[in-house]
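**Q** below: sequence and its predicted model.
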Amino acid sequence: MAQAEGWEFGSKSEQLYIHFDVDDHFLKLETFIRTAGSAQRIIEALDETFFQGKLEYELIVLPPEPGSFLSKLAVWIGGGITGLYAFANTDIGSAYIEALTGQSPIYWAEQAGEHNRKMLQDLGEWVDELTEDELEELEAEIGDAKPTPVAFPSPDSEEACRVGARIVVEMTRGMLSKETTDLERLGMDTGSLPDAVDARSDFYFACLEDADVKRIGFSDDADFPIPRNSFPQRAVKPPRPEKKDDPIPWVVSVENIYVTSPNWDKEDQKSRQWKGKDAIRRDCYFVIEDAEFWFHVRQKDLSVDVLDNLKVQWAYQEIGGRIRNRRVLRVLEFNGDKLADPLTASAIRAILGEYSSVEARRGQPSLFDDGDA
């Protein structure tokens, strides 16, 4: 978060109202802190999800007006608007902005452009008020300089930051005020949005625990559209989808195997795998998936020996520091007789997806090598 030094309202900022309907014009400190903290967490989640976490902002508490308890927060934007603009120009960004703010990105771009139009209008009025002598002096100062074309406000200009603050405030207000079903239809499982939903739930749970809060609104008017009887439903945190573990990568290599215990029944390999020793005399268990090899088995044209020697192209996974799930993709040689060429990279990817290749190890096993189960 940025530091809003020398801050004053109206400069790169927009107000976020949280209006509590209470009998007396006061609110418990705990309720204020918890609800303001929830609003901040929603902004953090929006920034992380949609603006690449680059938004430079500060959430500022404004003094309440006498005679009511209108919690007034200000979102000040100091920079980092480029990510917001980029997000607004995507299909998903346009959908989220319009759903949460009620306005399309075109509307917000027009709001930012209004600053340029007003600036030109003010400049024209100022020129009209100049005397002839002042005009001649101005022309002399300008000389042959060409006018700068009117452009959309730069991302870090004051007006662009102000409009960015308005977008962030409206999206935050939308997260707090929208019906739960509306948010579910929009989709709240992207990026850090589950954190925003949890913050919203905590906001209403804080209100629910304060018996003095009867209704909630998000404007400075005496309009409280969210009654207390809806707090429990809004306070419920939806279950988060279980995080799927990243797939364990496959490693492919070509290696020689000495078979110590074969299994010539292709369909029985799941219950009893082949057993052998690899190039460093380490016990290994594997299945053979090569259809061409099993064709040779059915044709009985393999020269079988007591200890068969296979040269294979196989894939395996490393789990917990040990090699697991060895799969022979292609039997290249059987007791010195060539059976097939290695599979190409594209063919392997068609079977395994992404994978990496390694050279087969040579030499004696180390103290850390052991057999696999």
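**A** Yes, it's here. Numbering: from 1, shown residues only.
**Q** make it CA atoms for all contacts and neighbour counts henceforth
**A** Fine.
**Q** tell me what the strand or helix carrying Trp314 is packed against?
**A** According to DSSP states H and E, Trp314 maps onto strand 309-319. Other elements packing on strand 309-319 under the criterion 3 or more CA pairs under 8 Å, 6 or more residues apart in numbering; DSSP states H and E are strand 250-261, strand 322-334.
**Q** also this one, for the comparison:
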Amino acid sequence: MSQVLAGRLDDGSDVLYLHFDVQNHHLKLETFIETADSARKIVATINEGFFHNSLHYELVVLPPDEGSFLTRLAIIFSAPAAVFTFVNTDVGAAFIDGLTGKPPVEWAKQMGQTTGETAGKLYEALTREEKQESKAACQVSANMVVAMTRGVLEKETLELRKIGMEAGTLTDALHARADFYTACINDKAVNRVGFQPLDDFPIPRSSFAERAQRPPRKADEEEPPDWTVSIENIYVTSPNWDVADQRLRHWKGKDQARRDCYFVIDDLEFWSLVKKKNLRVDVLDNLQVQWACQIVDGRAKNRRVIRVLEYNGNKLAEPLPAEALDAILGRHATAKALREEPSLFDGLE
């Protein structure tokens, strides 16, 4: 392992173990790829369903240990505040307890043991700027998300149903779980599966089939449309500088065709500049953004600013490359960069 990666792992990470009980300590390539990708999809669904894609993390594969085949996926966090914003809600507390088996107060104690903060002051401490990206906060965030991911893979289907994992986009996590166990079924060498580094395999092969069942999608939970991405100028008429509130009250502006548009900003680097007060704010702000929307019945829905490129003429960032967009959006189409041409969303509400 490189010194750079080792240093980043020390800054706040946890390891998701995919432990396969196989003979001769080897695993088919297809099984490794499909199960690791299923785990990635579960983490991405947790990020979308619980944290509105506001978590800033990377998922990396670590070298396997000797012995029975043990896949190690490290989750590295660098901006964990959204985790604790979610935990501080009644819904969040219920999901955390249901998936991890540990209520929020226990996670607060874990954080307090590291930072010296009492559980009662956890949320206040984590929302202060100087604490927000601390090593301790990143570490506990990683521990919590890994525990949630492990819960999706390990718990009985009935337990997940009681928690509410069959609602909305969270169903995607159960479909990814079904893919995981389907891959195990197709590899006859896999006898049992565990999610700890020890020789503890709580999921026998006889349980794979039940866990490979896909939950039915409701009529209003059909596969979402693909995202369409473009670079465009937006004139902001009503901003919302509260990052936690923008899901309830979107930013409002006008696109290049001077049509009203509503959107959220998912660019964590932009919000970091906001907190540091490093932006020059005008009465009518002009943003150049890389954004995405979903086209439903001829209308643009769910507009998301993935990256703020310029703010009032000041360059902030470069557009995200295709592989980064793939990681954030999944399936998407990239429109031609727009400047003086009509808006991508011209004629759409």
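**A** Sure, I can see it. These numbers were taken from a predicted model, which means no experiment stands behind them.
**Q** just to revisit the earlier point, quick one: which of the helices and strands packed on strand 309-319 of the first structure is nearest Ile226 of the first structure?
**A** Proximity to Ile226 of the first structure, assessed across those by CA to CA, is greatest for strand 250-261 (53.2 Å).
**Q** how about that closest one, aligned to which bit of the second structure?
**A** For strand 250-261 of the first structure, there is no aligned range in the second structure, judged by TM-score structural alignment.
**Q** what's the angle from that strand to strand 322-334?
**A** Calculated by axes from the mean of the first three to the mean of the last three CA atoms, to 10 degrees, strand 250-261 of the first structure forms an angle of 70 degrees with strand 322-334.
**Q** now do the buried residues in strand 250-261 of the first structure.
**A** Using 16 or more other CA atoms under 10 Å as the test for burial, strand 250-261 of the first structure gives Trp250, Val251, Val252, Ser253, Val254, Glu255, Asn256, Ile257, Tyr258, Val259, Ser261.
**Q** Lys162 of the second structure maps to what in the first structure?
**A** Checking TM-score structural alignment: Lys162 of the second structure goes with Arg185.
**Q** in the helix or strand that match falls within, which residues are buried?
**A** Taking DSSP H and E as the criterion, Arg185 of the first structure maps to helix 180-186. Under the neighbour-count criterion of 16+ other CA under 10 Å, helix 180-186 of the first structure has Thr180, Leu183 buried.
**Q** I'd like the next helix or strand past it.
**A** Downstream of helix 180-186 of the first structure (by DSSP H and E), the next one is helix 193-209.
**Q** would you agree Ala209 of the second structure is in contact with Thr182?
**A** Yes. Counting by CA atoms under 8 Å, Thr182 is a contact partner of Ala209 of the second structure at 7.4 Å.
**Q** more crowded one of those two?
**A** Each of Ala209 of the second structure and Thr182 has its neighbours counted (other CA atoms under 10 Å); Thr182 has more, 20 against 13.
**Q** what residues are up against that one?
**A** Thr182 of the second structure sits next to Phe208, Ala209, Ala212 when contact means CA atoms under 8 Å, 6 or more residues apart in numbering.
**Q** and the residue nearest to Asp156 of the first structure when sequence neighbours are not counted, how many neighbours does it have?
**A** Leaving aside its sequence neighbours, Asp156 of the first structure sits nearest to Gly79 (CA to CA, 6 or more residues apart in numbering; 5.2 Å). Counted with other CA under 10 Å, residues neighbouring Gly79 of the first structure total 20.
**Q** hey, where'd the helices end up in the first structure?
**A** Using DSSP state H, the helices of the first structure run over residues 29-50, 82-88, 91-101, 105-128, 132-142, 158-177, 180-186, 193-209, 231-235, 291-299, 345-352.
**Q** that concludes my questions; thank you for your assistance.
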